[in-house]
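only geometry, no sequence info:
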């Protein structure tokens, strides 16, 4: 896989496919100076259509929340933004090349930092850690493409929480010529100076420049190259809203433990997700239907009796090409201890095989996001809890999303598997 690096009048960008405008969509670029097709103008064209559609990460109080669907941000499409040689009008050309951005890897880096005793816990420190991870994963996503991988981000401060809002617009595959052109046009010494100069916020730093800067100025450089735009308006030129609404519901990657029920104590690992919980009144009842629901989207599994939740636990499912398969299966094998992975040579205590696949539920590390090679990991205590209550033949539903009933109420199992 290869791509032509950018020239002075063309930008090659790996952009989340969800941010691309529809084929029949009318975009007006009247606000741009089409007589000067410089890289800065082309970036404005790109930001004009991409930024209003981008989901936003809210970094605040040692937490990372997102107001979109993360899987939609993972598939990257190669495009070229250029200007027509005759008319000067901006032009977007979709190229036949794609890549994948590893958001699970980003969240792993962030969760590791949160557990570090030296982590400051400020929005600025969290933003630095987050963008360092974005930069690292951008380099991996751009492997095989020509040009320097420069993450394209928007940044704004949330007045209500004082947290930092960051949106990922894609990865610029920059060549040295266009890089030099952009650097010569940047307005100031920090990401605040762009606004003072009447421009978007830009920062394009390298390690040498960062050495002499404080944390605030180096916030989004992460001692590596990054290009940052100020938070863009979510309205097109005609005032009609475009893409995702601002201020939408944010979903945390590191949920606070606020559920009902009795906590199942976990001593074998430190959790970043809600603790396992059991519901005594449901557990003690007779039942005619027992099943396990694995909710991939919520990274949580439920032991359900006659439509009521008896037990729930955090999990970690498959990532990337080793995604956990969706569907309805049965537990076909149970081995409490002694099961060893023949490939990875790791123990799999509390092993419960799902269907006839080399995939099962078992004890494993939970970083707070999908990270396994296809299996359904859970704390050792949860694996043994389910092991003791779910015999061979128990139905296992693995779905993308599920709206569980309120604890203590009866509700039908309505799940969505894409």
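Received the coordinates, thanks. Given the structure is predicted, the values throughout are model-derived calculations rather than measurements.

For the rest of this, base every contact and every neighbour count on C-alpha atoms.
Noted.

show me the contacts for residue 396.
By CA atoms under 8 Å, 6 or more residues apart in numbering, the residues touching residue 396 are 291, 292, 293, 294, 328, 329, 330, 331, 354.

Which of these ranks first by neighbour count?
residue 294 (29 neighbours; other CA atoms under 10 Å).

measure it to residue 354 for me?
Look at residue 294 and residue 354: by CA to CA, to the nearest Å, they are 11 Å apart.

of the contacts of residue 396, closest to residue 72?
In terms of CA to CA, no member of these lies closer to residue 72 than residue 294, at 21.0 Å.

distance of that closest one from residue 90?
For residue 294 relative to residue 90 (CA to CA), the value is 47 Å.

now residue 103
On the measure of CA to CA, residue 103 and residue 90 end up 31 Å apart.

okay, those two: which has more neighbours?
A direct count of neighbours by other CA under 10 Å for residue 103 and residue 90 places residue 90 higher, at 22 against 19.

so that one touches residue 45, yeah?
Yes. Assessed by CA atoms under 8 Å, residue 90 is found in contact with residue 45 at 7.1 Å.

quick one: contacts for residue 80?
Residue 80 neighbours (CA under 8 Å, 6+ apart): 10, 11, 12, 13, 92, 93, 94, 95.

Against residue 383, how distant is the third one?
Spelled out, that is residue 12. Computed as CA to CA, the residue 12 to residue 383 distance reads 47 Å.

Repeat that for the last one.
Residue 95 sits 46 Å away from residue 383 when distances are taken as CA to CA.

of those two, who's got more company?
Between residue 95 and residue 383, counted using other CA under 10 Å, residue 383 has the larger neighbour count: 23 against 14.

Report the buried residues of the strand or helix carrying the more buried one.
Assigned by DSSP states H and E, residue 383 belongs to helix 380-387. With burial defined by 16 or more other CA atoms under 10 Å, the residues of helix 380-387 counted as buried are 380, 381, 382, 383, 384, 385, 386, 387.

mind listing the helices for the stretch 51-200 of the chain?
70-74, 103-114, 123-141, 176-185, 193-196 (DSSP state H, counting those that start in this stretch).

by how many degrees do the third one and helix 103-114 diverge?
Read it as helix 123-141. 140 degrees (axes from the mean of the first three to the mean of the last three CA atoms, to 10 degrees).

Residue 150 against residue 169, yeah?
No. Here residue 150 lies out of contact with residue 169, judged by CA under 8 Å, at a distance of 10.8 Å.

dropping in the other structure now:
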């Protein structure tokens, strides 16, 4: 009898241990924190004037270049920064920077969350160049950044650069690729909270040749959409455009292209079937014989490729130029537009986009955009923000901005997306392994 009870007790003990181990293995609690990372804006370098469009004067903001990491309210919905770079806790809203060398040139860029890899297709490093690559580290420790440069002669030796904590480093383009006429740049963040911004400013002696901010793009792809290329006619002659391409892989690419405009859809001369050499920056002249307006360029390639379009512009009698860069498919987000009055340009086979425009007085209105190939909408001066929703597949967009100082281009992509991170959970096993 005693042996039976002992055996039964043994079985019960084994069962309890097995069940507890099973429950310990299969049951766990996971907690997550969802938030939008802060975005970083281009630094205000010597001689420039920088204004950042926000949607609220209560937006939290701080500057790099200081030991303090505390944020404060902007106090105004169009924030001017005199030096360094701004770090903005803007949530789901993407602020836009309008940067001007007064009376000389203007450019625009969206503020972005820290990156791991970005490409810039544009600018020059020849004798006319006064441009720079600006690397921003908004973190508490030093950042290591690898900078790879491609030119018309091929790939240059990559450089590893260190950027101090909560600061930015300005590198002149001629020092990166001395004498190169056409360049493309790839930056990779090896450590730190890194962002990069490229300024293409040109001059000949005391004469300015204009300038622009070259917006960064994602990694190479086999399909490129460049939604908003300004087409102007000066003295009855259409402005010339230059298509810049880079195949960063190890195989040449064969490409085809299609222009979409209000004048119709057609293939530009000299592009379809063209073979683009790999690891070299290639430029193709585009003489588009069409009336003033905007057009989109769609490129297909059998190899991953990068591209942008250089266009001379005339804004309120001021000569300038603009770089129109490739943009991914449009997704739902909100863009701050205080003080900008941009022209929104969308491209796609069948375009459907719902715009929710927030006015300065707090009122909002909804506009449904529909069309084929290309569609445009001009926001008023009183618009503080525009939200994009109900977007048809394959639709992309960009914004064109003009002022008396020059022309600017902003890709319609969110500067920050919602991220999820796990919250550490205390467990008694940490103390009792």
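Yes, it's here. On a predicted model such as this, the values are computed, not experimentally measured, just so you know.

And the TM-score between them?
The TM-score (TM-score structural alignment, normalised by the length of structure 1) is 0.26; 165 aligned residues with a CA RMSD of 6.3 Å.

which other residues reach the helix ranked longest in structure 2?
Taking DSSP state H as the criterion, structure 2 has its longest helix at helix 2-26. The contact list for helix 2-26 of structure 2 (CA under 8 Å, 6+ apart) is empty.

Which strands and helices lie in contact with the following helix or strand past that helix?
As assigned by DSSP H and E, the chain's next helix or strand after helix 2-26 of structure 2 is strand 32-35. Secondary-structure packing of strand 32-35 of structure 2 (3 or more CA pairs under 8 Å, 6 or more residues apart in numbering; DSSP states H and E): strand 419-422.

Setting aside sequence neighbours, what's the nearest residue to residue 227 of structure 2?
Distance criterion CA to CA, 6 or more residues apart in numbering; nearest residue to residue 227 of structure 2, sequence neighbours excluded, is residue 296 at 4.4 Å.

The one you found should be in a strand, yeah?
Yes. Per DSSP: H, G, I helix; E, B strand; the rest coil, residue 296 of structure 2 lies within a strand segment.

about what we covered before: could the buried residues of helix 380-387 of structure 1 be laid out in a markdown table, adding distance to residue 63 of structure 1?
Shown next, in a markdown table, are the buried residues of helix 380-387 of structure 1 (distance: CA to CA, whole Å):
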| residue | distance to residue 63 of structure 1 |
| --- | --- |
| 380 | 26 |
| 381 | 26 |
| 382 | 25 |
| 383 | 27 |
| 384 | 30 |
| 385 | 30 |
| 386 | 30 |
| 387 | 33 |
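
thinking again about what came up before, what's around the residue nearest to residue 227 of structure 2, how many residues?
Residues lying near residue 296 of structure 2 (other CA under 10 Å) number 25.

same deal with residue 169 of structure 2?
Residue 169 of structure 2, neighbours per other CA under 10 Å, totals 17.

quick one: secondary structure of it?
Under three-state DSSP, residue 169 of structure 2 comes out as strand.

quick one: contacts for it?
134, 135, 136, 163.

quick one: the third one from residue 87 of structure 2, how far?
What it means is residue 136 of structure 2. 10 Å.

what does the second one give?
Shown here: residue 135 of structure 2 relative to residue 87 of structure 2, a distance of 14 Å by CA to CA.

neighbours around residue 25 of structure 2, how many?
Residue 25 of structure 2, neighbours per other CA under 10 Å, totals 9.

now swap in residue 97 of structure 1 and tell me
Other residues within reach of residue 97 of structure 1, judged by other CA under 10 Å, total 14.

I'd guessed it sits against residue 77; true?
Yes. Between residue 97 of structure 1 and residue 77 there is a contact at 6.3 Å, judged by CA under 8 Å.

roughly how far apart are the closest residue to residue 49 of structure 2 other than its chain neighbours and residue 174 of structure 2?
The spatial neighbour of residue 49 of structure 2 that comes closest, neighbours along the chain excluded (CA to CA, 6+ apart), is residue 100 at 5.2 Å. Using CA to CA, one gets 22 Å for the distance from residue 100 of structure 2 to residue 174 of structure 2.

Just want to know which of these two has more residues nearby.
Comparing residue 100 of structure 2 with residue 174 by other CA under 10 Å, the one with more neighbours is residue 100, at 25 against 19.

give me the element the more buried one is part of.
Using DSSP H and E, residue 100 of structure 2 sits in strand 96-101.

Point out the other helices and strands that that strand packs with.
Helices and strands touching strand 96-101 of structure 2, by 3+ CA pairs under 8 Å, 6+ apart, are strand 49-53, strand 105-110.

how about the ones you listed in TSV, adding mean neighbour count?
Output for those, formatted as TSV (neighbours: other CA atoms under 10 Å):
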stretch	mean neighbour count
strand 49-53	22
strand 105-110	28
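
Redo these as JSON lines? Include distance to residue 225 of structure 2.
Below are those laid out as JSON lines (distance: least, CA to CA, whole Å):
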{"stretch": "strand 49-53", "distance to residue 225 of structure 2": "26"}
{"stretch": "strand 105-110", "distance to residue 225 of structure 2": "18"}
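
out of these, nearest to residue 191 of structure 2?
Closest among those, once you apply CA to CA, is strand 105-110, at 22.7 Å.

Packing partners of the closest one?
Here strand 105-110 of structure 2 touches strand 96-101, strand 207-214, strand 318-325, strand 406-411, going by 3+ CA pairs under 8 Å, 6+ apart.

make it 6 Å
When contacts are defined as 3 or more CA pairs under 6 Å, 6 or more residues apart in numbering; DSSP states H and E, strand 105-110 of structure 2 packs onto strand 96-101, strand 207-214, strand 406-411.

what residues does stretch 148-167 of structure 1 touch?
The contact list for stretch 148-167 of structure 1, computed with CA atoms under 6 Å, 6 or more residues apart in numbering, reads 56-60, 123, 139, 168-174, 225-231.

Show me these that map onto strands.
Among those, the members found in strands (DSSP state E) are 57-60, 168-174, 227-230.

measure the residue lying closest to residue 351 of structure 1 once chain neighbours are set aside to residue 278 of structure 1 for me?
Spatial nearest neighbour of residue 351 of structure 1, excluding adjacent residues (CA to CA, 6+ apart): residue 362 at 4.6 Å. According to CA to CA, residue 362 of structure 1 stands 18 Å off from residue 278 of structure 1.
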